[in-house]
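Asks: just need the structure, nothing else, for what follows:
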Amino acid sequence: MSRKGPVTKFKWMPLPKTEKAESLNNPYCGLYAIYRFYADSAMLQPEGKMVEQISINTAHQLCLVEINLLPYNEMPLSEKAINNIERIFQYFIIQKKQMIVRFVYDWEGKGILNEPKDITIILNHMKQLSLLLKEYANNIYIVQGLFIGSWGEMHSSRYLSDRNMARLAKQLYECTGENTQIALRCPSFWRMLFQTYKPLDAETGYTDIQKARFSLFNDGMMASEVDFGTYGDIKAIDSKEYSDKWVREDELKFQSELCNYVSNGGEVINECAYNDPTLAISTLREMKVSYLHSEYDEQVLHKWKKSKCGFALWKEKTAYDYITAHLGYRFTLEEVDLSLASDKSGNIKVSIKITNMGFSPCYHKFEVKLIIRTAALFVVHKCTADTDTRKWLPNEKVLLEAVLPAAEWLTEKEHKQYQYSLCMGIYDPLSEQPIKIANTFAALDYTGVYSLGNFILGN
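Replies: Below you'll find the model as predicted:
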């Protein structure tokens, strides 16, 4: 009859864990392309393909889906429009993409001319779309803008007053799912809406209060000293109105703090010194940028592609390679250690140090599993690590610790030795995807479980 024996022999053999210089293609971050549709048609604009005929870059996890409501700028959305929008959403869901959705009334730079002349029409459109936005909340990561302005970018609009924007923001907040972020075009809009100079912090981030779901996007990123009107000329210390646009240095600092808890992304435009590779990398890291348009601005992207990266691991890669690989989160294992508990309990202590080398947090609570497998890959133990991946901030080491009941695995007769593997897997329940890490460990299987090392137990 089999019986458990005390653990008297133990040897830990960690596997090499060099960081690899390549993009990981994880959910909620990276490059994206734009897909444009009119609400009354499921045909891609201007190409003319039906939505089901669209080919999506497999390297992109994110897609910016723009829905133009111009045909309905004087009336409620029709049942046909609602059905078309749902059809569009369903296609991107089938393709397993996370959507950034932007509703607009203008693609010509004529926001005031094309948007509804009565704000109640916009508010009603939001209400009509609410069922869809909530039904597909797990797949709609971000809604960009408040439906207003040229290209939906919240400028050149008749609705930029504090009162109007507060009404639009409240309505959209109530009409979207609790996991969906709402991105504002300028940091000053965030301060104005929530009547505060203080960004989110550990007490307010990831709570159910309204401002905790409002993030940023910048389609004039690194274009000039003021990012083409995103920032202003007032120092934060001299600001007298919440709507004031601060100088670049103060706005970058504000974003760095706010975007510990909500996302930031957009387009880089206007080739200039502000988007030269070294400064661009520094700025993207300070802004905590997690997503960028893959096609715009071509001149800026070309400059990055022809510039070598100066970091040691990436010395053979371009600045473009480095930037795309660090958009969002990038988890790297620094150290893995196992030791036998000193209390003779037969338990093993696990200590894992992880650093997020990406520009931003992940903004999602992933499941982190520790798994013990035999040499034949049979699982003898699995547990969930006590951690919150949303709080794995850039360039900060995270320590995962656990105590595992090793004596329970020794069920054979005494004086035997057994070899096991310590494994770890990170999994996102919303996208149903494993999260890749930036080390050279080989994934054991399609679930994204990594072997961190082997150990021997004996009795």
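
Asks: okay, CA-based contacts and neighbour counts for the rest of this
Replies: Will do.

Asks: in the stretch 251-400 of the chain, which spans are helices?
Replies: 277-287, 298-305, 319-326 (DSSP state H, counting those that start in this stretch).

Asks: export those to TSV and tack on mean neighbour count and distance to F455?
Replies: Listed next are the helices of the stretch 251-400 of the chain as TSV, based on neighbours: other Cα atoms under 10 Å; distance: least, Cα to Cα, whole Å:
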stretch	mean neighbour count	distance to F455
helix 277-287	19	38
helix 298-305	17	44
helix 319-326	23	33
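
Asks: now those as CSV including distance to N218?
Replies: Below are the helices of the stretch 251-400 of the chain laid out as CSV (distance: least, Cα to Cα, whole Å):
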stretch, distance to N218
helix 277-287, 10
helix 298-305, 15
helix 319-326, 17
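
Asks: following up with a second sequence; could you model it the same way so I can compare the two?
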Amino acid sequence: MKFKRILAAGMAVLCSVLPLCPAASAQGDGLVDSGIDYTELVGTVRTPGAGYTSTLAFRCKPGETKAYNPTGDLTLLFVDIGGFSSGSNGTTDSDGNYTPGTDYDLDGTFFKSMRTTLENCRQNGCMAALRFRYDANGVRDPEPATFEQMLRHIEQIRADGFLEDYQDILCFVESGFVGCYGEQWGGKYCSIPDKAKLLELMLDVVPDPIPVTVRTPNIFAQWAGITEEELGTYVLEPGSRASRVGLYNDGYMGSNSDLGTFHDRERDLKWLRQQTLTSYYGGEFSGNLDFAKQYDTYLPEHAVPEMYYSHLSYINANIYQLYKDYTFGAAYDVEGVDNSAYYGQTVFQFMRDHLGYRFVLRDSDLSESVSQGDTLRLCMDVENTGFANPIPRQKAEILLEKDGQYLRTEVDADSRTWYSCTTVSPEFDLHLPAAMEPGRWNVYFKLSTGDNTLGQLEYRSVQFANAHTWNEQLGANYLGSFSVTASEAGARSTDNGFYQTNAADPVTGSDGTLFTTQGLVTVDGTLTSDTERRDALLCAEDAAGNRMYITNDDQYLYILVDLEQQAASPVYNLSFRNASSGTSYWMYYQGSFVYFNGEGGVPLGCVQKHSGSTIEFRLPLGELMGLAPGVELTGIDYTVQDQADSWKSAGSIRADSYIIQDDFNVYSGKQTVNLAKGDTLSVAAHTSGSDLSYQWYKDGKLIPDATNAIYEILAESAQDCGIYAVQVTSASGVRTRLFDVCRVAAVLEQPLAGDLNLDGAVTVADVVLLQKHLIRAATLTDQQAAAGDLNKDGVCNGFDLVLLRRILCV
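Replies: Next comes the predicted model:
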């Protein structure tokens, strides 16, 4: 094997093009070290869209497609549509003769269930991938009678639009469809030209830039119009259609060719290596271990370097158990990455934890003290010790926190280019609001995917592999803290924004609005925040100290249990009776298997997470179990059984009753601002509820007719200074306390013409800021742009720069 040598050369090229910001330089800029432990943490961390995957197989028939409830950082959905194909829905007689059935179009039940399943993915914090197939049992020729009917099914999928609607959580789509298991062998349409035609169609149907993966490299060669011999020298054009093509390998490590996946392993891996910087490579380990052992491909000294070389992003739960018999050490190292933290661990754990990307914070330096309205500087080093880089784009944000109130802004950082075996050093210059509260603020860095709401902060978020830095509730990584000090310049400024000033690409800034996580429950099987176990939520406690806590918001019922148990193979049971309907419900979780006695047998929207003695359940309000405000639950039982010991009870606790409250969360925090005379500021009540009504107050006094979710503060004089608060009322009349949303500290005269940085004077610094704005190296607030619009033509541009230079004679 030559992968170690090739890997080192490839990594050297990648490292040469990545900009670095050494810590020494950061220290020279007056930054201080955060004091974080930069040693890599041993253990599995959150890497949405990559890693140790779960699979969910479900069969679809005309009128009978069920919806499912996926969870996990990456779940591969095997969607068997054989019930719509004459090649699968026919009959077989006792002699094994098959009589074809009937080809059907996909129906409304299918599309409704697909959308429900993907919506559950979104609401459960899951990332998903898809394979459509006509066979789940290895039966040959499962496709429809004609190629055109298969194309009709694919066109129906395009026309429905669910791939488009859920693309924010969709990692990749396997080209699938044809052959046994959708693995593109043993079918009617499994010729290389047919599979290349299928790839072309799937690239049209799957929204750009979501990858489409093929089963073997020669399919790509046929599609690209090259020979197989040219694969090793193929040059991929960045951003091209070809850059979306990846590979799913269902014979992984099963032989020297991975059971026919590769025709020339070294050549095909050279092609794969460049493809997997922008697309996915993964699949499942070969299930025939005895056959695989005839070859040396699977041995760690070959497998580990190849996983790095090929950028393996995911593999299914069938990771070879034999890797537990090997101990990871220096002999399995590859050049360009520090894996010493894993010396002495099993190769199994090393592989599991390094699938996809794995970010380790190696340095974090930031300003020790910043004046109000000034710039917070942050510089960090992040090493990717994983096999691959992220493929879906991840939103990057900086969050600041003080006394449970948070400020956030998007920043310019593309983690897709944080390549395996490299260290990147992003720098962020962050403008702070002029009236930001003085004191000590904590800094967090957050990467996430998906269109997540404020109540879903932790969803699909990336965890750095460092100890004591991960904030589960925020889904963010701690970088250090700094002090904000009061300043006269800040007191004179009306720039309330929090935004990055050194962004190469424009990012969405923040208007300085603060939020809280009050009432937010994070279902992760651990004590995420003290509010999850506060005394007011305690519903049961026994003599052994086991406890049950119950609460709800407007969407879910949450049950958290602390119960000591020693089951070797635990099965987690939850049951209760809906006193309003008289119906009893029972569900248990055994590994990935879930039993539910409710309608359909699938607990849609339910989530269970456990760790040690702690378990958390999330149950949706609504039709599934008839849960709604005012409904009383009785006999709420949690029991752990040990499957390894004849299903005996290993512990239990019971709460007699809980009445579901008419409740919702208000996330609004109190921002402090300075406003310019004549300015209007919109403030909003951020809530988790619906069908709500609002009433705004100033300094505790009701503001007549201020009954919208958004209130506009018009700053006309000092009389408009004060605290603006909101009270929220549910449709049934339940009122919250007053929530302070904004404090107007000062109403100032309009800034001087040309005073872009709003420091009260027109200086060369304003020229520099305008120059940065014109080259997109800085973003002006509306007020700054108004101050820079010297010729009053409605825009701040190069003409204003000329005038400003004339004023200052520069």
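
Asks: and of the helices of the stretch 251-400 of the first structure, who's closest to F214 of the first structure?
Replies: helix 277-287 (15.3 Å; Cα to Cα).

Asks: and the gap between F596 of the second structure and G225 of the second structure?
Replies: For F596 of the second structure, the distance to G225 of the second structure (Cα to Cα, to the nearest Å) stands at 51 Å.

Asks: now H153 of the second structure
Replies: Distance from H153 of the second structure to G225 of the second structure, by Cα to Cα: 26 Å.

Asks: quick one: which of these two has more around it?
Replies: For H153 of the second structure versus G225, the count of surrounding residues by other Cα atoms under 10 Å is larger for H153: 20 against 9.

Asks: and that one, what's its match in the first structure?
Replies: Superposed on the first structure with TM-score structural alignment, H153 of the second structure falls opposite H125.

Asks: one step back: so which of the helices of the stretch 251-400 of the first structure gets nearest Y38 of the first structure?
Replies: Per Cα to Cα, nearest to Y38 of the first structure of those: helix 298-305, 25.7 Å.

Asks: can you give the contact residues for the longest strand belonging to the first structure?
Replies: The longest strand of the first structure (DSSP state E) is strand 417-428. With Cα atoms under 8 Å, 6 or more residues apart in numbering as the test, strand 417-428 of the first structure has contacts from 9, 364-375, 433-436, 447-459.

Asks: same question, stretch 195-213 of the first structure
Replies: Contacts of stretch 195-213 of the first structure (Cα under 8 Å, 6+ apart): 173, 179-182, 191, 194, 242, 254, 257-258, 260-262.

Asks: just the residues you listed: which are in strands?
Replies: 181-182.

Asks: take the contacts of stretch 195-213 of the first structure and write them to TSV, including neighbour count and distance to D388 of the first structure.
Replies: As requested, the contacts of stretch 195-213 of the first structure are exported to TSV (neighbours: other Cα atoms under 10 Å; distance: Cα to Cα, whole Å):
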residue	neighbour count	distance to D388 of the first structure
Y173	22	25
N179	18	16
T180	21	19
Q181	24	19
I182	27	22
R191	19	27
F194	15	27
Y242	18	32
F254	21	24
E257	17	18
L258	25	18
N260	25	13
Y261	28	12
V262	27	15
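
Asks: what two of the contacts of stretch 195-213 of the first structure are the furthest from one another?
Replies: Between all members of the contacts of stretch 195-213 of the first structure, the farthest pair (by Cα to Cα) comes out as N179 and Y242, at 26.6 Å.

Asks: where does the match of H153 of the second structure land in three-state SS?
Replies: Under DSSP: H, G, I helix; E, B strand; the rest coil, H125 of the first structure falls in the helix class.

Asks: contacting residues for it?
Replies: By Cα under 8 Å, 6+ apart, H125 of the first structure lies in contact with 76-77.

Asks: cool, and the one 4 residues further on?
Replies: If a contact means Cα under 8 Å, 6+ apart, then L129 of the first structure has 82, 175 as its contacts.

Asks: distance of it relative to E153 of the first structure?
Replies: Relative to E153 of the first structure, and taking Cα to Cα, L129 of the first structure is found at 19 Å.

Asks: which stretches in the stretch 1-150 of the first structure count as helices?
Replies: Under the criterion DSSP H, counting those that start in this stretch, the stretch 1-150 of the first structure contains helices at 79-94, 111-114, 119-135.

Asks: closest one to G220 of the first structure among those helices?
Replies: G220 of the first structure lies closest to helix 111-114 among these, at 17.1 Å (Cα to Cα).

Asks: map F214 of the first structure onto the second structure.
Replies: Using TM-score structural alignment, F214 of the first structure sits opposite V245 in the second structure.

Asks: got a list of what that match touches?
Replies: 211-214, 220, 275, 279-280.

Asks: ok, now with 6 Å
Replies: Contacts for V245 of the second structure (Cα atoms under 6 Å, 6 or more residues apart in numbering) come out as 211-213.

Asks: same thing with T440 of the first structure?
Replies: With the criterion set at Cα under 6 Å, 6+ apart, T440 of the first structure makes contact with 17-18, 20.

Asks: of those - the most surrounded one?
Replies: Busiest of the contacts of T440 of the first structure [other Cα under 10 Å] is K17, holding 18 neighbours.

Asks: which position in the second structure aligns with that residue?
Replies: Aligned by TM-score structural alignment, K17 of the first structure pairs with Y38 of the second structure.

Asks: equivalent analysis for Q433 of the first structure, please.
Replies: Under TM-score structural alignment, Q433 of the first structure pairs with R460 in the second structure.

Asks: what about its match, how many neighbours?
Replies: 28.

Asks: go on, G63 of the second structure?
Replies: 12.

Asks: quick one: the residue lying closest to it once chain neighbours are set aside from V571 of the second structure, how far?
Replies: In space, and not counting its chain neighbours, G63 of the second structure is closest to T109: 5.6 Å by Cα to Cα, 6 or more residues apart in numbering. Applying Cα to Cα, the value for T109 of the second structure to V571 of the second structure is 33 Å.

Asks: and P217 of the second structure, by the same measure?
Replies: 43 Å.

Asks: and what of Y248 of the second structure?
Replies: 33 Å.

Asks: those two: which is more packed in?
Replies: Using other Cα under 10 Å as the criterion, Y248 of the second structure and V571 rank with Y248 on top: 25 against 22.

Asks: who touches that one in this structure?
Replies: Y248 of the second structure neighbours (Cα under 6 Å, 6+ apart): 213, 215, 281-283.

Asks: residue contacts, whatever residue of the second structure lines up with W314 of the first structure?
Replies: Counting by TM-score structural alignment, W314 of the first structure lines up with Y342 in the second structure. Neighbour list for Y342 of the second structure: empty [criterion: Cα under 6 Å, 6+ apart].
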